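Chemist: The sequence isn't on hand, but the structure is:
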């Protein structure tokens, strides 16, 4: 095989080369078929090879592919911002290129909000352990993902201070509902320790993704969080990069609990993988001091709000709407979750099946062939599944964020019931194969 000049996640690994994708399937150059049970990185929400999206990108490219945001605006970006505002109820939209950028932009706006209100001491951000907000240094500072933080420990901020709502392995050694949702109430203690006059924002994922494997919170968790934030005048940032744009069965996952965040980060499914784009959405109340003050948000990137990516995202969101894809998630998710929970009876190493909508996590526990399951088991399982033509998303797990093993199943919204049956069949073969390793 000729030498590759492309830096890949694992430098010594030989990756299959993908030839094309169609629907929920990907095909490599050797003709091998993969069922994309995780939408890549929980991104390809509408599936692969959708002609309408490709045509929308082509049409925009024929007009203009790039203009610089400090010189011009453009129609696709204006329309996308308006559509996102309508869907979320947040009035302003800052378009960027990745989830990490969206998170950092959200944090910058939160800090600038307080500066322009004459309260510059409110600049600290609080986040949770077992969280992942992105790989850039600012987003990594917010991330309570020990494995991804450790190499850059001297550069990242100490933002994680609150335990996650991890009922399967409660960090407080309690059981819901007798715990009084201590994981949410801990935020108030942390705020009081730091000083409410020093805290700008609290950031959290509605469903914990890569750092925990689709950990969903108790029903009253985010109501308590929002009440605490309002009590101490702290902005609530919802990182919906993974959950947003319909993944959990509502456009924003926060809708499940009737909570309106002050700022929302979107990404991944915003363009469903057809172009790089993400967004930070802001309420008018958050932006008002900036509008009345400097009128400049100190953030931005060369490709922010480029018309090509905006056209792709706009086409994706319109297709999701016209095909009523979000409305169809509930039935598919219930079927898939029931099938996965049914597998627990046959495989003792399945510890927990959890999640909301088509964002489902499986955490493993106990042992396989007398060997205790640890983080290394995730790689064994993911590679075993790949050999069976099934793509799973690896996730960290365990209360320390290091020692546990989990995967996520998050297929495209377009998956059919027969395709879910095929997903389960390939997963079953994977489980059977690893029990004889």
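Modeler: That came through, no problem. Fair warning: this is a prediction, and the values are worked out from it, not measured in the lab.
Chemist: Please count neighbours and contacts with C-alpha atoms only from this point.
Modeler: Fine.
Chemist: Count the neighbours of the spatially closest residue to residue 219 that is not a sequence neighbour for me.
Modeler: Nearest non-adjacent residue to residue 219, counting by CA to CA, 6 or more residues apart in numbering: residue 257, 6.8 Å away. Number of residues near residue 257 (other CA atoms under 10 Å) recorded here: 14.
Chemist: Same check on residue 189?
Modeler: 12.
Chemist: Give the next helix or strand downstream of the helix or strand hosting it.
Modeler: Residue 189 is part of helix 182-194 when elements are defined by DSSP states H and E. Downstream of helix 182-194, the first helix or strand assigned by DSSP H and E is strand 199-204.
Chemist: Can you give me every residue that contacts residue 358?
Modeler: 247-249, 329, 332-333, 409-411, 413 (CA atoms under 8 Å, 6 or more residues apart in numbering).
Chemist: Which among those count as buried?
Modeler: Neighbour counting by 16 or more other CA atoms under 10 Å classes 247-249, 329, 332-333, 409-411, 413 among those as buried.
Chemist: Check it against this one:
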């Protein structure tokens, strides 16, 4: 373990230590790390397993626990709401936490996001955004607009609707015949751009792919284009420049295509602005979806943000025909409000910007020190490192060694829990997300860097020993 010392009593007498891997639930995770620790406690940026081992949650789970674990203010809000009202069916009743959260969220989101609808997670929010766009076009007479465009690679969730717009050939092979898959264009993968192109040339080329695809599919049949403004697990915090998004906005306007930003991971302050789209006022999307950091690991919560003009017009025409059991759950909404209070009242956007700069500099130092760190990228506290065989000259790791999974296991032994997901077996790169909570301190960042340095050194030596680098 790294220099994270555990002062609490180990949980060795717990029945948890007697639970072997497998059985009623673990079998569903047989593809995952078979050495996943049994976590029994969380506080701040730390987690403990049943043996008393202490881990630093360096990626906020899957970039979700944006204010850390066991925040007392959020726990109080949960308890108070649970004592008053735990459930109210949104289709037949109203509840105050829903109204309160909608007001807070739309005020933070600003112009163009005056309406908010809450669901139970990111995949559901993506589904809802697509259905909203379709119902609006259908109600306004543009019934032929039913085609979607997204990027390859990309990830937008695990429901069938969200998988349809996700860019992962493995998922497409399994589920593609069951659903109408979105048309794909190459994602802007800055680290992998051709050597003979400048960033400006590459940005314009990648944006041009969208226009070409709209024309190919049919200008009057394309409904929407969905993209993460900062890439998540599929691309590893790829952060295209403003020029790219301005061009995408212009193209969507020219062809009457809705622009949807999937900010499930990048939203709610993660990149240093409440919404990443706030960075580019001229490229504001028509629809934004949020999740992860909105519930921050305390509740299952996602949201769709949309402009009043669109929502109100659809309401007058047909209404938005959409309902799930846990839409606008009062308990989840109370949690969401408490999370937003933590962000706004404790200056976490500014802290995210400052700590993000510090962390990026420190990751850059690791890149200069070690051969296998090919790239450091991202915005705010949504950062990534990409594993390679050599960063100069650039040489990629063999796919069959499953570098991300091996690195995560080694990091776990050093007391770090890190999130990374291989898209299509790693052919789009081997990125790991470094995304601590928005209230992280410099001292905690230094511990992350210390653990990463040890892990990188061990992994690099292992690769050399095996003749891979």
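Modeler: Alright, I've got the coordinates. As the structure is a prediction and not an experimental result, all values here were calculated from the model.
Chemist: Next, the TM-score between them, please.
Modeler: For this chain pair, the superposition-based TM-score is 0.95 by TM-score structural alignment, normalised by the length of the first structure; 434 aligned residues with a CA RMSD of 2.0 Å.
Chemist: what about residue 55 of the second structure, helix or strand, and which?
Modeler: strand 54-57.
Chemist: which residues in the first structure does that strand align to?
Modeler: On the first structure, the counterpart of strand 54-57 of the second structure by TM-score structural alignment is residues 33-36.
Chemist: Check stretch 86-106 of the second structure too.
Modeler: Going by TM-score structural alignment: stretch 86-106 of the second structure matches residues 65-85.
Chemist: now that stretch, how far from the centre of its chain.
Modeler: 24 Å (CA atoms, centre = their mean, to the nearest Å).
Chemist: what does stretch 267-285 of the first structure give?
Modeler: 11 Å.
Chemist: got the end-to-end distance for that stretch?
Modeler: For stretch 267-285 of the first structure, the first-to-last residue distance is 23 Å (CA to CA, to the nearest Å).
Chemist: What residues of that stretch count as buried?
Modeler: 267-283.
Chemist: what about the strands in the stretch 251-400 of the first structure?
Modeler: Ranges of strands in the stretch 251-400 of the first structure, per DSSP state E, counting those that start in this stretch, are 263-266, 278-282, 350-356, 359-364, 367-368, 371-372, 390-391, 393-395.
Chemist: rewinding a little: tell me the two of the buried ones among the contacts of residue 358 of the first structure that are most distant?
Modeler: 249 and 409 (14.8 Å; CA to CA).
Chemist: Map residue 116 of the second structure onto the first structure.
Modeler: So, by TM-score structural alignment, residue 116 of the second structure is matched to residue 93.
Chemist: on that earlier part again, mind putting the buried ones among the contacts of residue 358 of the first structure in a markdown table, distance to residue 427 of the first structure included?
Modeler: Conversion of those to a markdown table gives the following (distance: CA to CA, whole Å):
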| residue | distance to residue 427 of the first structure |
| --- | --- |
| 247 | 21 |
| 248 | 22 |
| 249 | 23 |
| 329 | 21 |
| 332 | 17 |
| 333 | 16 |
| 409 | 10 |
| 410 | 13 |
| 411 | 13 |
| 413 | 19 |
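Chemist: Mind checking which of those residues land in helices?
Modeler: Among those, the ones falling in helices (DSSP state H) are 329, 332-333.
Chemist: Show me which of those residues is closest to residue 189 of the first structure.
Modeler: Nearest to residue 189 of the first structure among those, with distances taken as CA to CA, is residue 333, at 36.5 Å.
Chemist: Select from the contacts of residue 358 of the first structure every entry located in strands.
Modeler: residue 409 (DSSP state E).
Chemist: which residue ranges form the helices in the first structure?
Modeler: 39-42, 51-63, 75-88, 99-116, 137-142, 146-149, 182-194, 221-231, 284-292, 307-322, 329-343, 376-387, 417-434.
Chemist: one step back: show where the helix holding residue 189 of the first structure falls in the second structure, residue numbers please.
Modeler: Mapped onto the second structure using TM-score structural alignment, helix 182-194 of the first structure spans residues 205-217.
Chemist: Name the surrounding residues that touch the matching stretch.
Modeler: Under CA under 8 Å, 6+ apart, the answer for stretch 205-217 of the second structure is 147, 149, 183, 185-188, 222, 244-245, 247-248, 251, 255.
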